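A.B. asks: show me the folded form of this:
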Amino acid sequence: MSVRTSQETLEREPWRGATRHYDILKEGAIATLAVLVLTIVLAAVFSSPDDPSLTLKGWAKSAPDNFYATTVAELAGTSDSATYGGPYNNGGEGQVLGPIKLQKWVGVHQPVDPATDFVIGPLQGQDQSSGVAAALTAWTGADPTQQGDWATAYDTALNDPAGANGDATKVPDGDYGPVPALAEGLTTMAASGALDSVLPAPGQFFNTDNTLQILFLGDGSYLDDAGTANNLQGNTWGMMNETGNFPGQQWLAPFSFWYQLPIFNSENETGFAATLTANGDIYIMTIIIVLMLVVLFLPFIPGLRSIPRRIPLHRVIWRDYYRR
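C.D. replies: Below is the predicted model of the structure:
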């Protein structure tokens, strides 16, 4: 009789060992109570903070200078959003995986024009003071080259470390056109709370697409500072179980792990390490995809599928069964 036949016969035989009374209802009640207590205690100790949502109003009120400077950067085309590339615009090459330029090849399929979408459009969507209205007329009446010259000149002067250094009151006189008035108008509009309702999608009452708000917030320091304050930066394994009542982000743990490796978060490296850091998202996504494929096709991969036979750990766990 083969070993397989012997095991199958053993599995079919009635149990002749020791027995005892088992109350499944009592066991289930105890287990439910224990899990409930543990859930309440662990939630109280380890739950994430229920902080209020970050808003454009909060940004404009708590850091008006940064909001103002970010608005100028949107008009000048120097913000992160303006230079991001696909799928939003053609402002950059995007991340690459060796010769594979996926971000560029995918192209622009969710177009975002920061100057229009973040500044000009929202200002035009609300009644403005005479000064801001005149600035809007001057901006829209100028050609793109003139708009770029105005915004670039003001952006350079505003962020000159040896000059204004971010302080609009210290910017020297120059040919900045309507840019200062537009930036001041949007800052005032945001501080009033009006920009939070206008920016998502003008004319739509119900909207669940927060792309524009997130991109705009990401261009300034307000969102980044909030992440730092809550230990949510990449180098601190930051993840939070928000927003609202949606599921938490534990599924991001396999991705977050790789970002902690120095080769993917180096700041002053050169060569290959700098390439990995600059294109970390696409490299890490590729690693996760490869690992998922390995697990998915594990039964078909020679060598890996033989690990249980060569390292019979299961026989140690079920040693009583295999002994018989």
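
A.B. asks: only C-alpha atoms for contact and neighbour calcs from this point on.
C.D. replies: Fine.

A.B. asks: which SSE is immediately downstream of the longest helix along the chain?
C.D. replies: What stands out as the longest helix in the chain, according to DSSP state H, is helix 24-46. Reading on from helix 24-46 to the C-terminus, the next helix or strand found by DSSP states H and E is helix 56-62.

A.B. asks: and that following helix, how far out from the chain middle?
C.D. replies: Between the centre of helix 56-62 and the centre of its host chain there is 20 Å, according to C-alpha atoms, centre = their mean, to the nearest Å.

A.B. asks: and it, what does it pack onto?
C.D. replies: Helices and strands touching helix 56-62, as assessed by 3 or more C-alpha pairs under 8 Å, 6 or more residues apart in numbering; DSSP states H and E, comprise helix 64-76, helix 179-191, helix 194-198.

A.B. asks: here is the second sequence; please produce its structure so I can put it next to the first one:
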Amino acid sequence: MSWRKGDDVASRPWRGRVRDYDLFKELTIGLVVVGLLVLSLSAIFRSPDDPGVTLKSWATAAPSDFVATATAELGGTSDTAGYGPPYNATPDATQKLWFIDLQSLSGIRLPIDTASDFVLNPLKTLPTPPPALAQWSAASAEQQAKWTAAYTEALAAVPTGDPAQVMSGNYGPVPALTQALLSMAASGNLDGVLQNAGEPYNLDYTPTVLFLGDGTYFPNLASTAHLTGDQWGVMNETGNTPGQSWLWLFSLLYQIEPFKSSANADILVVSTMLVLSLLLTLLPFIPGLRALPRKIPVHRLIWKDYYRQR
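C.D. replies: Alright, predicted model coming up:
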């Protein structure tokens, strides 16, 4: 339609139906009514907002598990102690993609000695360090391993894992060290020592998370909340986070073969996702794949109104 002077649509008188419009009522409904509805539904269907798990809460809720984990850290038998790069140089601990060992290529960037970093050094920060530290330091590595192995076996023999019910044996200073660390954690001091690591504003929670992950208390909490990634069709979140819906494809690969039973599952899943992401990025340039939308016109079903008008 051509535009001519004097033919301005906005200047023409309106000859259609006219009715009153209450802007205040619309504003009231839009803000108050909808706001109350959103708040009500949020209160009913909200996601859980559980408090953060700390070493203090762990030591208070599951002291037996804490002592068993501290013993494993002392003996170097925990998951973290045998993880390999970037924490330590444990032989044959890395995941490989054929002959490619990306984990070793990263190097040991975050060196962690579980006995020193999780148990001994924190105990040294106490106003009165336990005398058992001197006995431990004076012993050979072989003797230390014997002590921790014997105490681990003794704890496992107790049905409840309660250190107070462990039969007497040659455990050296291990019971005294783990009990001192338990008391330190229960008071809340261990959280601050591990997290701060001598820096006043350190936000690196790596040591705390690794220590928590070596026990069974933290994984059991995740399992109870269905956050282990093996529950299909449900996306869970806790706290003020948007959830992990973007991780569904990663989780899916972990549930199927050959990823599910592979010792190199992590590197295989990440590599597969990189290949899929690259294919998606290059989709417009790959002959055959770029023609799929024309051969399988799913988009016409999604935007059927648009194509119907055309």
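
A.B. asks: returning to that earlier point: so which of the helices and strands packed on helix 56-62 of structure 1 comes closest to residue 301 of structure 1?
C.D. replies: When those are ranked by proximity to residue 301 of structure 1, the top entry is helix 64-76, at 50.8 Å, counting by C-alpha to C-alpha.

A.B. asks: and the contacts of that closest one?
C.D. replies: With C-alpha atoms under 8 Å, 6 or more residues apart in numbering as the test, helix 64-76 of structure 1 has contacts from 59-60, 79, 81-82, 114-115, 118-119, 148, 150-152, 154-155, 158-159, 166-168, 179-180, 183-184, 186-187, 219-222.

A.B. asks: same question for stretch 171-180 of structure 2.
C.D. replies: Contacts to stretch 171-180 of structure 2, defined as C-alpha under 8 Å, 6+ apart, come from residues 67, 70-71, 119, 123, 130, 132-133, 135-136, 146-148, 150-151, 163.

A.B. asks: which one of the helices and strands packed on helix 56-62 of structure 1 is the most hemmed in?
C.D. replies: Sort the helices and strands packed on helix 56-62 of structure 1 by mean neighbour count, taking mean count of other C-alpha atoms under 10 Å, and helix 64-76 sits at the top with a mean of 24.

A.B. asks: what residues sit buried inside the next helix or strand along the chain from it?
C.D. replies: Past helix 64-76 of structure 1, further along toward the C-terminus, the next helix or strand under DSSP H and E is helix 102-106. Neighbour-count burial for helix 102-106 of structure 1 flags 103-104 (criterion: 16 or more other C-alpha atoms under 10 Å).

A.B. asks: average gap between helix 102-106 of structure 1 and structure 2?
C.D. replies: Between helix 102-106 of structure 1 and its aligned partner residues in structure 2, the average distance after superposition works out to 2.3 Å, using mean C-alpha distance after the TM-score superposition for structure 1.

A.B. asks: so which elements touch that helix?
C.D. replies: When contacts are defined as 3+ C-alpha pairs under 8 Å, 6+ apart, helix 102-106 of structure 1 packs onto no helix or strand at all.

A.B. asks: what's the first helix or strand after that helix?
C.D. replies: Where DSSP H and E defines the elements, the next helix or strand beyond helix 102-106 of structure 1 is helix 114.

A.B. asks: other residues contacting that next one?
C.D. replies: With contacts defined as C-alpha under 8 Å, 6+ apart, helix 114 of structure 1 is touched by 74-75, 77, 81-82.

A.B. asks: as CSV, those with distance to residue 105 of structure 1 would be great.
C.D. replies: Converted to CSV, the contacts of helix 114 of structure 1 look like this (distance: C-alpha to C-alpha, whole Å):
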residue, distance to residue 105 of structure 1
74, 25
75, 26
77, 22
81, 18
82, 18
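
A.B. asks: pick the one among those closest to residue 312 of structure 1.
C.D. replies: Here the nearest of the contacts of helix 114 of structure 1 to residue 312 of structure 1, counting by C-alpha to C-alpha, is residue 81; it sits at 53.4 Å.

A.B. asks: so what's residue 50 of structure 1 up against?
C.D. replies: residue 242.

A.B. asks: sorry, slip of the keys, the one I care about is residue 168 of structure 1.
C.D. replies: For residue 168 of structure 1, the contact set (C-alpha under 8 Å, 6+ apart) comprises 65, 158.

A.B. asks: counterpart of it over in structure 2?
C.D. replies: Alignment note (TM-score structural alignment): residue 168 of structure 1 maps to residue 163 of structure 2.

A.B. asks: any idea how far residue 118 of structure 2 is from its match?
C.D. replies: Between residue 163 of structure 2 and residue 118 of structure 2 the distance, using C-alpha to C-alpha, to the nearest Å, works out to 19 Å.

A.B. asks: can you report how many residues neighbour residue 112 of structure 2?
C.D. replies: For residue 112 of structure 2, the tally of surrounding residues (other C-alpha atoms under 10 Å) stands at 20.

A.B. asks: just the one 3 residues further on next, same as before
C.D. replies: The number of residues packed around residue 115 of structure 2, counting by other C-alpha under 10 Å, is 18.
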